[in-house]
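*Asks:* Here is a sequence with its predicted model. Questions after.
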Amino acid sequence: MDKKTLSETFELHPRLTADTLVVTDLPQCRVLLMNDSRYPWLILVPRHNELRELHDLAPTELAAVMEEVRKVSEVLVQAFGAFKINVAALGNMVPQLHIHVIARSQSDPAWPGPVWGVGAPLAYSDEASSVLLLKLEAAIGNGKPST
């Protein structure tokens, strides 16, 4: 199977599985919620196995992935009133290609610096994560936050 074809056997890196909750699948990416209630933080993982870098995607796939990043960025702004959206594809700890999309506010615990390494993550409660996952899935599915 060509690694650039959407994989029927797509698997998340174990660290992503441990640190996130599944929101939904878009045509190109699995959308995950970072289990840290301090920040509205989504992670998009292109559903291809064995990709490490954005340039590993074919140009048309890269454009489609970036359109999904744009879409979830808009959802985060609408749903959370984000002052700024941070987008990053670092991959130093998790080599599987994944793109962080983080809604930032001037009152968040890390502002104005990066979110990495600032305090300990604060996991969502079961109830809060259920409500938020439904809200995000609906918003990402139709492009508007649910009320």
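*Replies:* Arrived safely, thanks for sending.
*Asks:* switch to C-alpha atoms for all contacts and neighbour counts from now on
*Replies:* Fine.
*Asks:* Regarding the chain, what is its longest helix?
*Replies:* The residue-count maximum for a helix in the chain (DSSP state H) belongs to helix 59-80.
*Asks:* Of all the residues in that helix, which ones are buried?
*Replies:* By neighbour count with 16 or more other Cα atoms under 10 Å, helix 59-80 contains the buried residues 61-62, 64-66, 68-69, 71-77, 79.
*Asks:* Show the subsequent helix or strand relative to that helix.
*Replies:* strand 84-88 (DSSP states H and E).
*Asks:* which outside residues touch that following strand?
*Replies:* The contact list for strand 84-88, computed with Cα atoms under 8 Å, 6 or more residues apart in numbering, reads Ser73, Val77, Ile99, His100, Val101, Ile102, Ala103, Arg104, Ser105.
*Asks:* can I assume Val22 sits in a strand?
*Replies:* Yes. The assignment for Val22 is a strand, going by DSSP: H, G, I helix; E, B strand; the rest coil.
*Asks:* how much space between Asn92 and Glu137?
*Replies:* 28 Å (Cα to Cα, to the nearest Å).
*Asks:* And here is the other one:
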Amino acid sequence: MFNTRYNKLAPQSNVADSAGAVGGGKFTVDSRLGADSFVLAQWPLCELRRFDDQRYDWFMLVPKVPHCVEFLDLPLTQQQQLAQETQQAAQLLKTHGRGTKLNVGALGNVVSQLHVHLLMRAEGDPAWPGPVWGHSPAQRFSDAEKSAEIKRWQALL
């Protein structure tokens, strides 16, 4: 595998301490998600994050809820809010993203903190038709490119 940060045994920022608190009872993004993405917006329930790989228009929604691992860990009102924010991010990608196929998924087998991936795919992209995870190392944005990417998406929000 190309990305060793996603080792199940790696420390996670969403694991409770001895008192049962995560980040002092406050929401924190798992360190692996934080290292591989950057924030585009703060929505009512989620952080909207951009995966740091130039080859794909790829968002992640991370509910700002401590201890949240499964969709079912959210109360019904937050489940509905997550669905609404997923729809909003999906529409943004479908309208303005590069690609023809929108993939949406929330696996969490390695990073257990609940997060939803929204990823535009195109026939002929580097991983097509297989999954992007583990296919090849990410092609990271430079600082200037990251700033431009943030401005690009924030102008469309």
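*Replies:* On my side now, so go ahead. Just so you know, these numbers come straight off a predicted model, no measurement behind them.
*Asks:* In helices, which of the contacts of strand 84-88 of structure 1 appear?
*Replies:* Ser73, Val77.
*Asks:* now, which of the contacts of strand 84-88 of structure 1 lie within strands?
*Replies:* Ile99, His100, Val101, Ile102, Ala103, Arg104 (DSSP state E).
*Asks:* The counterpart of Glu123 of structure 2 in structure 1: neighbour count?
*Replies:* Per TM-score structural alignment, the equivalent position to Glu123 of structure 2 in structure 1 is Gln106. Gln106 of structure 1: 11 surrounding residues under other Cα atoms under 10 Å.
*Asks:* List the residues that contact Gln106 of structure 1.
*Replies:* Phe83, Pro112.
*Asks:* so how far is Lys71 of structure 1 from it?
*Replies:* 22 Å.
*Asks:* Same question for Met34 of structure 1.
*Replies:* Using Cα to Cα, Met34 of structure 1 is found at 17 Å from Lys71 of structure 1.
*Asks:* From the centroid of structure 2, which residue is nearest?
*Replies:* Central residue of structure 2 (Cα atoms, centre = their mean): Met60, 2.2 Å from the mean position.
*Asks:* picking that back up, quick one, which of Asn92 and Glu137 of structure 1 is more surrounded?
*Replies:* Neighbour count, other Cα under 10 Å: between Asn92 of structure 1 and Glu137, Glu137 has more, with 18 against 8.
*Asks:* and the aligned residue in structure 1 for Leu107 of structure 2, how many neighbours?
*Replies:* Matched by TM-score structural alignment, Leu107 of structure 2 corresponds to Leu90 in structure 1. Leu90 of structure 1 has 15 neighbouring residues, counting by other Cα under 10 Å.
*Asks:* Likewise for Pro131 of structure 2?
*Replies:* As a measure of burial, Pro131 of structure 2 has 11 neighbours, counting by other Cα under 10 Å.
*Asks:* mind checking the SS state of it?
*Replies:* coil.
*Asks:* quick revisit: any idea how far Leu119 of structure 2 is from the residue nearest to the centre of structure 2?
*Replies:* Met60 of structure 2 is 8 Å from Leu119 of structure 2, by Cα to Cα.
*Asks:* likewise Trp43 of structure 2?
*Replies:* For Trp43 of structure 2 relative to Leu119 of structure 2 (Cα to Cα), the value is 19 Å.
*Asks:* Of those two, which one has the most company?
*Replies:* Leu119 (26 against 15).
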